[in-house]
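In: model this:
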Amino acid sequence: MTRKKRRLYFVGAGMLALFAGAALVLTAFQDNLVFFYSPSDLQAKQVSADQRFRLGGMVEEGTVEKQGDTVRFKVTDYAASTPVTFTGILPDLFREGQGVVAEGKIGSDGVFVASEVLAKHDENYMPPEVADALARQDPAWKEKLGRSVEGVEPAKATN
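Out: From the prediction side, this is the model:
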């Protein structure tokens, strides 16, 4: 075997190892990737029942029902609502009319089964994903809250 052919084999083996490593890394990322959806996004897209994702929006007024450790409520972006069920301890700041992000899976009955519920950490903060989803659905959503929201620019009208 000549030096040129041997070098070609080493380069080929190196490229093969590089592609195999990249495929393993991408597979690992895919398993840990969690998407964010608003209730309107859920209605527009088909999400499989075994896919974990985050659902964000506002806790709809008058929908919180507690039965022991299980809490049922609806998350809205003022255009659509999604029912949510959660079993566990809710954050102290969880209440109706406030921003929430829930992580879990959608059931076959269309109810989102949350494994974790995150509430905003102070009165003037909202996760950027939730604010963007609300602004897409209703540019006047901040007026419905009756307060300013830190870090969120006013919605700009598009022509």
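
In: C-alpha only now, for contacts and for neighbours.
Out: Fine.

In: Gly57 is in contact with Gly99, correct?
Out: Yes. Counting by CA atoms under 8 Å, Gly57 is a contact partner of Gly99 at 5.6 Å.

In: which residues touch Ser108?
Out: Residues in contact with Ser108 (CA atoms under 8 Å, 6 or more residues apart in numbering) are Ala49.

In: One more, so I can put them side by side:
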Amino acid sequence: MSGAVKAKHQRLVLVIVALAALIGAGLLAAWALRSQASYFYLPNEMVSAPPAPDRAVRLGGMVEKGSLKTAADGVTITFVVSDDKSRVPVRFKGIVPDLFKEGSGVVAEGKRAADGTFVADNLLAKHDEKYVPREMKDMTASQARQMGEGVK
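Out: Predicted coordinates for the structure are as follows:
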């Protein structure tokens, strides 16, 4: 009888150790990813409760019409991201996505500078559900379907 109780206790100890190891691994992963998390802000949130200047975040909104300007170096652009309530100036140096234009949605990844300008490292252009690639915009629906069938 005492041998069976001993095996039961061994299994219980093994389960407790495995559970503790699993919780420890989860906490370690969460702590490691904590600094890698990129929080998403809307312009109103960026203005009312700005993140720390050294914190990597994402800023999402609409590119304000008439705000897009290219610097003399040809690779730096400035524009304003806005929502219904606030506006945030953005500066980006690099290659702009094809879908990026005034009046469209954008997600900018980067950090807020001390002067309030958002310095983007990366731009992600958003499109609506009616998006059609340039190569397919002059095709009829049946031609597009045939092209899609040939891709398989």
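
In: on that earlier part again, between Gly99 and Gly57 of the first structure, which is the more surrounded one?
Out: Gly57 (31 against 26; other CA atoms under 10 Å).

In: The more buried one maps to what in the second structure?
Out: Mapped onto the second structure by TM-score structural alignment, Gly57 of the first structure lines up with Gly61.

In: Wasn't Val88 of the second structure part of a strand?
Out: Yes. Counting by DSSP: H, G, I helix; E, B strand; the rest coil, Val88 of the second structure is part of a strand.

In: which position in the first structure aligns with it?
Out: Checking TM-score structural alignment: Val88 of the second structure goes with Thr82.

In: Would you confirm that that match contacts Thr63?
Out: No. Contact criterion CA under 8 Å: Thr82 of the first structure and Thr63 do not qualify, at 10.9 Å.

In: residues near Ser67 of the second structure, how many?
Out: Around Ser67 of the second structure there are 15 residues (other CA under 10 Å).

In: where exactly do the strands run in the second structure?
Out: For the second structure, the strands defined by DSSP state E occupy 39-41, 57-63, 69-70, 76-82, 87-93, 105-112, 118-125.

In: Hey, what's the angle from the second one to strand 118-125? Just curious.
Out: Direction vectors for strand 57-63 of the second structure and strand 118-125, defined by axes from the mean of the first three to the mean of the last three CA atoms, to 10 degrees, enclose an angle of 60 degrees.

In: From the chain's centroid, how far away is strand 57-63 of the second structure?
Out: 9 Å (CA atoms, centre = their mean, to the nearest Å).

In: So which residue is dead centre in the second structure?
Out: Arg58 (5.8 Å; CA atoms, centre = their mean).
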